[in-house]
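Asks: Please work out how this folds:
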Amino acid sequence: MSLQLPDKWIWDSWYVQVDGVTHAYYLHASKALGDPERRHRHPIVGHAVSTDLTNWTVVQDAIIISEAPAFDDGTTWTGSVVQADNGLWWMFYTGTSRAENTMVQRVGAATSPDLLTWTKVSTEPLVEADPAFYETLDLSVWHDQAWRDPWVFRFPGESTWQMLITARSSSGDPRVRGVLGHATSENMRDWTVQPPLSQPGQGFGQHEVFQFEIVDGVPILLFCCGVTELSPQRRAAGEVGGVYSVAVDRRLEQVDFTGSVLFDRTDLYAARLLQDADGGWVLLGFINIVDGEFVGTLSDPIPVTADPVLGLVHRQAEDSAAAPDTCVI
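Replies: Next up is the predicted model:
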């Protein structure tokens, strides 16, 4: 049974796998709101645990909005969790403020010794969009200031922390300004915003919920995009939006989204890559729209592997994982 809350909607999620236990952090909101679109302004970051990616036990919520004034006194949205070298866990997440009508997105952090109890680092954000590279709020161009969904990781053998961010370029056709935002840090608290790792004009108004993994030897960048934020060309080709993937180089130095491929489970959104107990890769995301209605539950794990051209594809039960270095792009 996938994670379902009878009185709440679930959407974006992010995960930590440690000692045979998967910790799911996810956005949820009460169905008492009536309209599921209202959930975006009433989110709580929930927490559940599982040993098989199918049966989940809900534990205490992780974080909620701060008391005003704070960069996150309006909403706390999607993020990621990593462990520092001293063992402390860091959750990087998106915050918006009521003073700006939740229109401006910034990235902050909370820490935890045990993945259960979280303490916010600051009422101020740690990472903000740099207008030298990225679009800032202009409601005549876009519906918000996109700077969210931080995915934090390190390249193997390196000490520098990398952050991938949903962002938009400060130039180009407003319909397709989506770029791969980028920031770096040596200590997880002080971040330097870098130029984007991709160019605008590659088919997307924005790319949500990034994740970078080496899947069965193929470096893969995972993201999602709604139909209204696709390029006119992709919409004309019949794409309905959903979960996308694209094969990239191992250091994300030549990211080109024009080759991105839509995963065929178009009811799935904001999916994440995880590994099951046998080491095989699976996708977990939330079930979005089915028969015109928002569902708002997590999916069961979907076995996947990667292809250098097609990106993520379904993995058959008899498939064996490729050696980690069988494909270098």
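Asks: From here on, just use CA atoms for contacts and neighbour counts.
Replies: OK.
Asks: which residue ranges form the strands in the stretch 151-300 of the chain?
Replies: 161-168, 178-185, 191-194, 208-215, 218-226, 241-247, 261-262, 268-275, 281-290, 293-298 (DSSP state E, counting those that start in this stretch).
Asks: In a markdown table: those, plus distance to Ala99 and mean neighbour count.
Replies: As requested, the strands of the stretch 151-300 of the chain are exported to a markdown table (distance: least, C-alpha to C-alpha, whole Å; neighbours: other C-alpha atoms under 10 Å):
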| stretch | distance to Ala99 | mean neighbour count |
| --- | --- | --- |
| strand 161-168 | 21 | 24 |
| strand 178-185 | 25 | 24 |
| strand 191-194 | 24 | 17 |
| strand 208-215 | 24 | 24 |
| strand 218-226 | 27 | 23 |
| strand 241-247 | 31 | 25 |
| strand 261-262 | 37 | 20 |
| strand 268-275 | 28 | 24 |
| strand 281-290 | 30 | 21 |
| strand 293-298 | 28 | 19 |
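Asks: I'd like a version of those in TSV, one that adds distance to Pro131 as further columns.
Replies: What follows is the strands of the stretch 151-300 of the chain, written out as TSV (distance: least, C-alpha to C-alpha, whole Å):
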stretch	distance to Pro131
strand 161-168	10
strand 178-185	12
strand 191-194	10
strand 208-215	20
strand 218-226	23
strand 241-247	27
strand 261-262	30
strand 268-275	27
strand 281-290	32
strand 293-298	35
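Asks: Would you do the same for the sequence below? I want to compare the two.
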Amino acid sequence: MHLFFKPRPGVIGDCIPHYHDGRYHVFYLRDYRDRDSYGLGSAWHHISTDDFVHFEDHGEALAQGRIDEQDHTVATGCVYTDDHGKHHIFYTGINPYLRTDALHEQGLMHATSDDLVTWIKHPDEIGYADEAIYERHDWRDPFVFKHPQTGRYQMILAARVNHGPVFRRGCTGLLTSDDLTHWTVEKPFYTPARYHGHECPDWFQMGDWYYLVFSEYTTHTTTRYVMSRSPDGPWIAPADNQFDNRAFYAAKSASDGSRRFLFGWNPTKLGNVDSGEWQWGGSLTVHEIIQNDDGTLAVRMPPEVAEAFGAAQPLGLERLESSWTYGDMTYRAESLYSFSTALSGRMPESYLLQGQLRFEQDAGAAGVLLRMDEAGDTGYFLRFNLPGQRLEFGKIGGYRDWYVDHMPELDRPLQIRAGEPLRFRIIIDKTAVVAYVNDRVALSARMYANPFGRCGVFADGTNVVVHGIEMLPMRS
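Replies: Take a look at the predicted model:
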């Protein structure tokens, strides 16, 4: 069993979540990774769930168009249910063969349904960029909502303005409508001149704050958010406005009216090796969004996902180096001037690991070891870097050449103070990893070596206490 959904054959790409009648419907771009059998491009597929673990497959929702049609690739968009119960998909039709001075590679398209399963396309409704404001061929990922003050329909999308430095033209474009059919192109909704593109935009209200979510690939490859007291901005970018890291992309949200969840994909790596390049698409990851007192956002593991694991079992660490001691479910390391480890026996391929770690000095680093080999030469780590105030993922012995262990972009800001416990929960599901700390910070990753390797803890230039470390097996 896979905890993190992935279609077979193929991978899950951009997700379009929609809550309706007690279930989360997840429409997604499916890449079969088999051009000989399935051709180029993607269609929309449809699954639904009420626990983010078990999914009902509803099959293909929107098929690809012909090679001469705008939607030869059916790309990202949104699902919107109007006041009469009619369901609308607004999506991107992409056709690279139409990238000319006379035609458009990307256009906005429309489909409708009475049941969320059977959809009718409206090929006569295609919207293109207004080149007086925007670039011609970047016009994708529409998201529709009703403005809470004017009652008009707003469509935001990934676009680029037609002026300024090329690598900073990315913006969140805007269209408006009174009927969901006829749309007027407006000036940009959000244009900070910081990124090449703002992919997969999302917008929602939580309490007294409004949030705009988008994914960028300029400074990092990640999903970000900005916030405002007004539905239209101006938008504030918090110091840490990422939800996760490089291994969680194109995330969009859906809510049942009281809780909100974020659906993104954890990319695989080329060749199924740690040194491979990140690929487009992978498996589904769902975080629950939490609002802090100051309006900033955080994420945690959905409690429904935790229910996928069985009873907690104390994890015995049988290989303790000399600086480690054990007593009363607690491991302690005095390693102020050295690196030391404590390791378990061999572990299953999928499980949940949890516990808490506390620094006793404002110095050094410590953390959790995963999938260590018998000799302790290779494996993975989740490192609490106290001087750097960061959570980091990497590979013991180096993930490429020259023994560089910390994998680029697989880190997150984290407040770490001596004497304050860091509560961690780490899901290992085959090659996918998602770690949560203090129910506020998430870090996703991939690991391909030593699938049944040992886990454990380490201290590097500090004294630490690790308490209540447990393994929870995945339910069958």
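Asks: Of all the strands of the stretch 151-300 of structure 1, which one is nearest Gly201 of structure 1?
Replies: strand 178-185 (7.5 Å; C-alpha to C-alpha).
Asks: how far apart are the closest one and its match in structure 2?
Replies: Averaged over the aligned pairs, strand 178-185 of structure 1 sits 0.6 Å from structure 2 after superposition, using mean C-alpha distance after the TM-score superposition for structure 1.
Asks: packing partners for that strand?
Replies: Other helices and strands packing on strand 178-185 of structure 1, by 3 or more C-alpha pairs under 8 Å, 6 or more residues apart in numbering; DSSP states H and E, are strand 161-168, strand 191-194.
Asks: Out of those strands, which is closest to Leu273 of structure 1?
Replies: Closest to Leu273 of structure 1 of these is strand 161-168 (C-alpha to C-alpha; 15.4 Å).
Asks: what does that closest one correspond to over in structure 2?
Replies: Strand 161-168 of structure 1 corresponds to residues 153-160 in structure 2, going by TM-score structural alignment.
Asks: what's the mean distance for the matching stretch versus structure 1?
Replies: Looks like 0.4 Å for stretch 153-160 of structure 2 (mean C-alpha distance after the TM-score superposition for structure 1).
Asks: Turn the helices and strands packed on strand 178-185 of structure 1 into JSON lines, columns for distance to Ser185 of structure 1.
Replies: Listed next are these as JSON lines, based on distance: least, C-alpha to C-alpha, whole Å:
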{"stretch": "strand 161-168", "distance to Ser185 of structure 1": "5"}
{"stretch": "strand 191-194", "distance to Ser185 of structure 1": "5"}
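Asks: nearest to Leu222 of structure 1, of the ones you listed?
Replies: That would be strand 161-168 among those, by C-alpha to C-alpha, at 11.2 Å.
Asks: List of residues touching the closest one?
Replies: Defining contact as C-alpha atoms under 8 Å, 6 or more residues apart in numbering, one finds that strand 161-168 of structure 1 is touched by 134-135, 146-155, 177-188, 200, 205-211.
Asks: The aligned partner of Leu252 of structure 1 in structure 2: neighbour count?
Replies: Matched across to structure 2, Leu252 of structure 1 falls on Asp232, judged by TM-score structural alignment. Look at Asp232 of structure 2: counted by other C-alpha atoms under 10 Å, it has 14 neighbours.
Asks: The nearest residue in space to Asp232 of structure 2 that is not next to it in sequence and Arg383 of structure 2: what is the separation?
Replies: Leaving aside its sequence neighbours, Asp232 of structure 2 sits nearest to Phe189 (C-alpha to C-alpha, 6 or more residues apart in numbering; 7.2 Å). Relative to Arg383 of structure 2, Phe189 of structure 2 is positioned 39 Å away (C-alpha to C-alpha, to the nearest Å).
Asks: more neighbours, the two?
Replies: Neighbours were counted for Phe189 of structure 2 and for Arg383 using other C-alpha under 10 Å; Arg383 has more, 22 against 19.
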